[in-house]
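> Below is the sequence, then the predicted model.
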Amino acid sequence: MRLSVLDLVPVRSDQTTGDALAATTSLARVADETGYHRYWLAEHHNMPAVAATNPPLLIALVAGSTRRIRVGSGGVMLPNHAPLVIAEQFALLEAAFPGRIDLGIGRAPGSDPVTSYALRHGGGGVTDDAVAQFPSYVDNVISMMSPGGVGLQVNGRVHALNATPAATSRPDVWLLGSSDYSAQLAASRGLPYVFAHHFSGNGTDQALALYRDGFQPSEELAEPKTFLTVNAVVAEDAEEAEALALPQLQAMVALRTGGTLRPQRLIEDAQSDPIPDAHRPLVEAMRRRWVIGTPAAAAGQLRELAATYGVDEVMVHPVAGARQGTPTHSSPAREETLRLLAKELL
């Protein structure tokens, strides 16, 4: 089974943005050295606990700091951007790191409505029509990145448009989603697809079935290609793993219930402020979908998930927190999660 990594570049209460980026670079090196297959970086905006605002910049940082691992976006929220801009960015990344770049594309805004408006208006007055145009935007990005480029018809004349002057390859393009929409679009385009199981956890079976049943082979993909994403915290001691998971569980409760969003708490701070009883059912529901425990137990859960959903790759989102006194430029518990899983499964 292949293992991969999803990273939101979390920012703890004791970290600056620079600290969080340093921790991500260190985590990516661990993934590279221990045999993980790919390392994806998300796009989220205006969130105090997330520094992953710009996947192309993060991909360049990570790819330049690693040797062999594939690096990509999980994902670029395409309605926030002009398709040509994304095509240019990823065509350059592919030229710099040939055969190592993935372009994962999503349709969600990745932020609150005000920030989404600022992103789209600031990019040239793009409106919600960008969401409706999502399928054509996906097609445009793929065509613009191809070595031959596209012909753009303006005023009755066809003008050549290339994302980069002399491409010899283009990144692998994936569609991402947490609903049926992207599953059906990926199937119709013959593209690989990933359902956000780590975030939603509901509807995974239905989305993957829609994708597989409706898949139409394309020039680049003969059969469906997908994998599973899951939140994970692994430690040598099961009790320690539960403690390490607590800050992220609290953060997700705040996100789902309209609570105050803040930088990720340290474990001691999270333990001193218990989750209200009214939110315990939500915590338990999320907890059941996460992989939290010892290396052997976690490896067993990942094998079971892979078998249940018929995949040969699992992308883990390492969400382990940190204790007081942890060096601010690193995330040792997140790194240990990757190392322990690698020893069991790779």
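Yep, that arrived.
> rest of the way, CA atoms for contacts and neighbours
OK.
> Where do the helices of the stretch 151-300 of the chain begin and end?
Ranges of helices within the stretch 151-300 of the chain are 180-189, 204-214, 238-257, 267-271, 280-289, 295-309, based on DSSP state H, counting those that start in this stretch.
> quick one: which of the ones you listed is nearest Ser116?
helix 238-257 (17.1 Å; Cα to Cα).
> buried residues in that closest one?
238, 241-254 (16 or more other Cα atoms under 10 Å).
> Could I get the full set of strands for the stretch 51-200 of the chain?
Counting by DSSP state E, counting those that start in this stretch, residue ranges of the strands within the stretch 51-200 of the chain are 70-73, 76-77, 101-106, 150-154, 157-161, 172-177, 193-195.
> Switch these over to CSV; also include distance to Ser13.
As requested, these are exported to CSV (distance: least, Cα to Cα, whole Å):
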stretch, distance to Ser13
strand 70-73, 25
strand 76-77, 26
strand 101-106, 29
strand 150-154, 47
strand 157-161, 45
strand 172-177, 30
strand 193-195, 30
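> Serialize these to CSV and add fields for mean neighbour count.
CSV is the format used below for these (neighbours: other Cα atoms under 10 Å):
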stretch, mean neighbour count
strand 70-73, 28
strand 76-77, 25
strand 101-106, 26
strand 150-154, 13
strand 157-161, 12
strand 172-177, 22
strand 193-195, 27
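> next up, a second structure to put side by side with the first:
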Amino acid sequence: MSSSAPALSVLDLVPVRTDQTTGQAITASRHLAQLADRRDYRRYWVAEHHNMPAVAATNPPVLIGMLAASTERIRVGSGGVMLPNHAPLVVAEQFALLEAAFPGRIDLGIGRAPGTDPVTSYALRHGAGGVGEDAVTRFPEYVDNIVAMMDRAGVGLSVAGRTHELKATPNATSTAQVWLLGSSDYSARLAAEQGLPYVFAHHFSGQGTADALELYRRNFKPSDVLDAPRTFLTVNAVVAPTAQEAHRMALPNLHMMTNLRTGRPLGPQLLIEEAEVAVADLDPGMLNAMRSRWVIGDPSGAADEVARLAATYAVDEVMIHPVAGAYAGTAPQESPNRDATLELLADSLG
């Protein structure tokens, strides 16, 4: 990779196609992570979404353990753990163990959104003894607690007039790197106030990125964790030998995201041939607006667009969410078009 090109990373939702089981989708993502590792991508993050037929990324710590064990040097992390769904101590313990097993390779990206629909959110936070909406209002406190509990010193918990030592792991020698994630200015302000690295969900929103990053940089306060603002950009991308083919490969994910945003029923991700039929029923204006915010093209054009985005938002790293669909007849345990997106970008930006 040339010194002027941005570093590349990967975001993965572990998509499940109509021709795949959950296990086959996980195998395809494991292969994708190994490819990213070989091609010198900087980090590989997995999301947290629940009760979605097309997404197998329900449990970031479990996936991170599998992917870190299957790779050698790439940083593996969460993009992100949706903190209101979990007790802070549990998150701290999970990522302290991952960091102990794979030192210097674990990122803990933390978000405030539920990552699911209201009914599933209720089941996560209340039906299983969760902490409910209180966790949303106490989000800044819980972030502080996680950072402190993963540290070797731990924290002191005051109960009934006595201070009890609380640690996420008995003897930490390093800690996972904590990032705050968001699609509004809330997490930008909090990350700046706490001196933490921050990522805006450009791949999901596509709007407000410049304002959120400027707010974060302007208000950043140095901390023991970080002495200067640190951020990167996330983008949806499909790269193929020709731009025409890339646009065709983008159709399954465009179909899924349009259904999500319009409240239509969700199912497994369609194959390309299925999506070509299904998109005829969708609003072309919404499809085109969404498509315009993605990187879709041939290797040269896509690389130029990634470099332009990095320059526009003044970042030295771009996290690629490879959203290329698969053709009918693709081996279920493989995702060759997602693989090709990473390979072609790495070649063109190298």
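Ah, there it is. This is a predicted model, so every value here is computed, not measured.
> quick one, which of the strands of the stretch 51-200 of the first structure is nearest to Ala187 of the first structure?
Closest approach to Ala187 of the first structure among the strands of the stretch 51-200 of the first structure is made by strand 193-195 (8.0 Å; Cα to Cα).
> helices and strands around the closest one, which ones?
Here strand 193-195 of the first structure touches strand 172-177, helix 180-189, helix 204-214, strand 226-234, going by 3 or more Cα pairs under 8 Å, 6 or more residues apart in numbering; DSSP states H and E.
> Now do the first one against strand 226-234, angle only.
Note on geometry: by axes from the mean of the first three to the mean of the last three Cα atoms, to 10 degrees, strand 172-177 of the first structure and strand 226-234 are set 70 degrees apart in direction.
> in the second structure, what residues pair with strand 172-177 of the first structure?
Per TM-score structural alignment, the counterpart of strand 172-177 of the first structure in the second structure is residues 177-182.
> List the contacts of that stretch.
79-80, 106-112, 147, 187-188, 191, 196-201 (Cα atoms under 8 Å, 6 or more residues apart in numbering).
> Mind doing that once more with 6 Å?
Identification of contacts with stretch 177-182 of the second structure by Cα atoms under 6 Å, 6 or more residues apart in numbering yields 107-111, 197-201.
> just those residues now: which is nearest Glu165 of the second structure?
Distances from Glu165 of the second structure to the contacts of stretch 177-182 of the second structure, taken by Cα to Cα, are shortest for Leu108, at 22.8 Å.
> aligned partner of Pro95 of the first structure in the second structure?
Just to correct that, residue 95 of the first structure is Ala rather than Pro. Match for Ala95 of the first structure (TM-score structural alignment): Ala100.
> how much space between its match and Ala33 of the second structure?
20 Å (Cα to Cα, to the nearest Å).
> just Pro229 of the second structure next, same as before
Counting by Cα to Cα - Pro229 of the second structure and Ala33 of the second structure are separated by 27 Å.
> Looking at those two, which has the bigger crowd around it?
When Pro229 of the second structure and Ala33 are compared for neighbours, Ala33 comes out ahead with 26 against 19, by other Cα atoms under 10 Å.
> Next one: whatever residue of the first structure lines up with the more buried one from Asp213 of the first structure, what distance?
By TM-score structural alignment, Ala33 of the second structure lines up with Ala28 in the first structure. According to Cα to Cα, Ala28 of the first structure stands 35 Å off from Asp213 of the first structure.
> How about Leu103 of the first structure?
For Leu103 of the first structure relative to Asp213 of the first structure (Cα to Cα), the value is 24 Å.
> Tell me the residue in the first structure that is farthest from the middle.
Gly156 (40.9 Å; Cα atoms, centre = their mean).
> count of residues packed around Asp211 of the second structure?
The burial count for Asp211 of the second structure: 13, using other Cα under 10 Å.
> which residue lines up with it in the first structure?
Match for Asp211 of the second structure (TM-score structural alignment): Gln206.
> Which residues are in contact with that match?
Contacts of Gln206 of the first structure by Cα under 6 Å, 6+ apart: none found.
> rerun that using 10 Å as the cut-off
Applying Cα atoms under 10 Å, 6 or more residues apart in numbering to Gln206 of the first structure gives the contacts 179-180, 183, 212.
> Cheers, nothing more for now.
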